[in-house]
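Colleague: Next input, structure requested:
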Amino acid sequence: MSVTLQDSTTRRYQDNVDAAEVAKFEALASRWWDPESEFKPLHDINPLRLDFIDARAGLAGKKVLDVGCGGGILSESMAHRGASVTGIDLGEAPLGVARLHAEESGVTVEYRHISVEGLAAEEP
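Modeller: The predicted structure follows:
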């Protein structure tokens, strides 16, 4: 499904959005940080993917963009490793969960409700 959105500078751009996927994760948002929920596989694999990224990119001091960050599991982990992280997602509810969890965890992550196309339009 293609959805046309308008960004803050009134430019128009096309987003490649699967509305059903966004709705699915909106409905599951409250369980994002429950390691025994539907997100258990994500929690289980997170240390592996974090180590993979860190070993190849060296997260400390890097500026990182997490596209489709959802509830922020990977974003927070990268921030804990010293990266300056921006997480973007089209689901408002998961972003709310991510912001709250980051605040409760004492980690700084910038979370934005924007598509990657919208972000690219802002920062050409």
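Colleague: can we go C-alpha only for contacts and neighbour counts from here?
Modeller: Noted.
Colleague: what does stretch 80-98 rub up against?
Modeller: 22-23, 25-27, 29-30, 32, 59-73, 75-76, 78-79, 107-116 (CA atoms under 8 Å, 6 or more residues apart in numbering).
Colleague: Among those, which ones are in helices?
Modeller: Counting by DSSP state H, the part of these found in helices is 22-23, 25-27, 73, 75-76, 78-79, 116.
Colleague: want to put them side by side, so please do this one too:
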Amino acid sequence: MTSTINADPAELAKFSELAHRWWDLESEFKPLHQINPLRLGWIQSFVPLANNRLVDIGCGGGILADAAARQGAEVLGIDLSTKALRVAQLHAMEAETTGVTYREVSAETLAIEAPAAFDVVTCMEMLEHVPDPASVVMSCAQMVKPGGWVFFSTLNRNPMSFIQAIVGAEYVLKLLPKGTHEYAKMIRPSELAHFCQAAGLDLKATKGLGYNPITGKYSLNNSTQVNYLFATQRPFE
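Modeller: Sure, this is the predicted structure:
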């Protein structure tokens, strides 16, 4: 596990600059709002969120954390962007969302503070933005209870994902700001599976996420070529 803060200062600065736009449904974060019901529904196909403790790693402005709390989960959202967390807290107050709190803390630190403390751990669209994704996966595994679930979503690293996620999404369709993703930081499913195995997590299911530029709609599919999700479980002891 990394002994220093597992974060890229440039990545934190990039998202901090956009923090005030997290809850603007027509902003750079529109895709996250659009895919949120899909990923939330997929998570709940494995584990009910009501009355469960959930931690959202790299929560940003709280899009997933807020939605999970509205499903009845007791949610902690963590991030290292002070501005994003302030936006998340302000939105929770304005929307009167109960059951969600936010902390500025790294996954590695929280894993030490709260081992086996959560029923569900989510780490969505975050691993491709940190220097050491394996360390985050290990921390997620340490935070979840035996029998609990850990969910990841990230971007594959191959020519198709470069064309679709960077050239297409950032430069042609302009769904995301230029520079949102770096090709070298994308993670192949085989690599993430190895991280999970090393952390003691059992991979239970994978899913793909696709975008139709004609309809402007996202949907879940069975291809992990570009955006993909992992459902993993910590074995019962």
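Colleague: tm score of chain vs chain?
Modeller: Overlay of the two chains. TM-score (TM-score structural alignment, normalised by the length of structure 1): 0.87; 113 aligned residues with a CA RMSD of 1.2 Å.
Colleague: circling back to that earlier point, put the buried members of the contacts of stretch 80-98 of structure 1 into a PyMOL selection.
Modeller: In PyMOL, this line selects whichever of the contacts of stretch 80-98 of structure 1 come out buried by 16 or more other CA atoms under 10 Å:
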select buried, resi 22+25+26+29+32+59+65+66+68+69+70+71+72+73+75+76+78+79+108+109+111+112+113+114+115+116
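Colleague: Would you mind measuring from the residue positioned nearest the centre of structure 2 to Pro37 of structure 2?
Modeller: For structure 2, the residue sitting closest to the mean C-alpha position, by CA atoms, centre = their mean, is Met124 at 1.3 Å. Per CA to CA, to the nearest Å, Met124 of structure 2 is found 13 Å from Pro37 of structure 2.
Colleague: Ok, Val100 of structure 2 next?
Modeller: Val100 of structure 2 is 18 Å from Pro37 of structure 2, by CA to CA.
Colleague: now swap in Lys204 of structure 2 and tell me
Modeller: Look at Lys204 of structure 2 and Pro37 of structure 2: by CA to CA, they are 21 Å apart.
Colleague: now do Phe230 of structure 2
Modeller: With distances taken as CA to CA, Phe230 of structure 2 is found 16 Å from Pro37 of structure 2.
Colleague: Quick check: the farthest pair among the ones in helices among the contacts of stretch 80-98 of structure 1?
Modeller: For these, the farthest-apart pair by CA to CA is Ala23 and Ala79; their separation is 27.0 Å.
Colleague: Arg90 of structure 2 pairs with which position in structure 1?
Modeller: Check again: residue 90 of structure 2 is Leu, not Arg. Alignment note (TM-score structural alignment): Leu90 of structure 2 maps to Leu100 of structure 1.
Colleague: ok so that match is a helix residue?
Modeller: Yes. Assessed with DSSP: H, G, I helix; E, B strand; the rest coil, Leu100 of structure 1 lies in a helix.
Colleague: show me what contacts Phe15 of structure 2?
Modeller: Per CA under 8 Å, 6+ apart, neighbours of Phe15 of structure 2: 81, 84.
Colleague: again, 10 Å this time
Modeller: Contacts for Phe15 of structure 2 (CA atoms under 10 Å, 6 or more residues apart in numbering) come out as 21-22, 60-61, 81, 83-84, 180.
Colleague: How about Pro41 of structure 1?
Modeller: Contacts of Pro41 of structure 1 (CA under 10 Å, 6+ apart): Pro35.
Colleague: now for it: what does it line up with in structure 2?
Modeller: With TM-score structural alignment as the criterion, Pro41 of structure 1 lines up with Pro31 in structure 2.
Colleague: got it, and Asp18 of structure 1?
Modeller: Asp18 of structure 1 maps onto Asp8 in structure 2, by TM-score structural alignment.
Colleague: cool, and Ile114 of structure 1?
Modeller: The alignment partner of Ile114 of structure 1 in structure 2, by TM-score structural alignment, is Val105.
Colleague: compared with structure 2, how much does the lengthiest helix in structure 1 deviate?
Modeller: Criterion DSSP H: the longest helix present in structure 1 is helix 40-57. Mean deviation of helix 40-57 of structure 1 relative to structure 2 after superposition (mean CA distance after the TM-score superposition for structure 1): 0.8 Å.
Colleague: list the buried ones in that helix?
Modeller: 42-43, 50-51.
Colleague: Quick one: the residues you listed as CSV, columns for distance to Tyr13 of structure 1 too.
Modeller: Shown next, in CSV, are the buried residues of helix 40-57 of structure 1 (distance: CA to CA, whole Å):
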residue, distance to Tyr13 of structure 1
Leu42, 31
His43, 34
Leu50, 32
Asp51, 35
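Colleague: Show the contacting residues for Ala120 of structure 1.
Modeller: The contact partners of Ala120 of structure 1, taken as CA under 10 Å, 6+ apart, are 13, 114.
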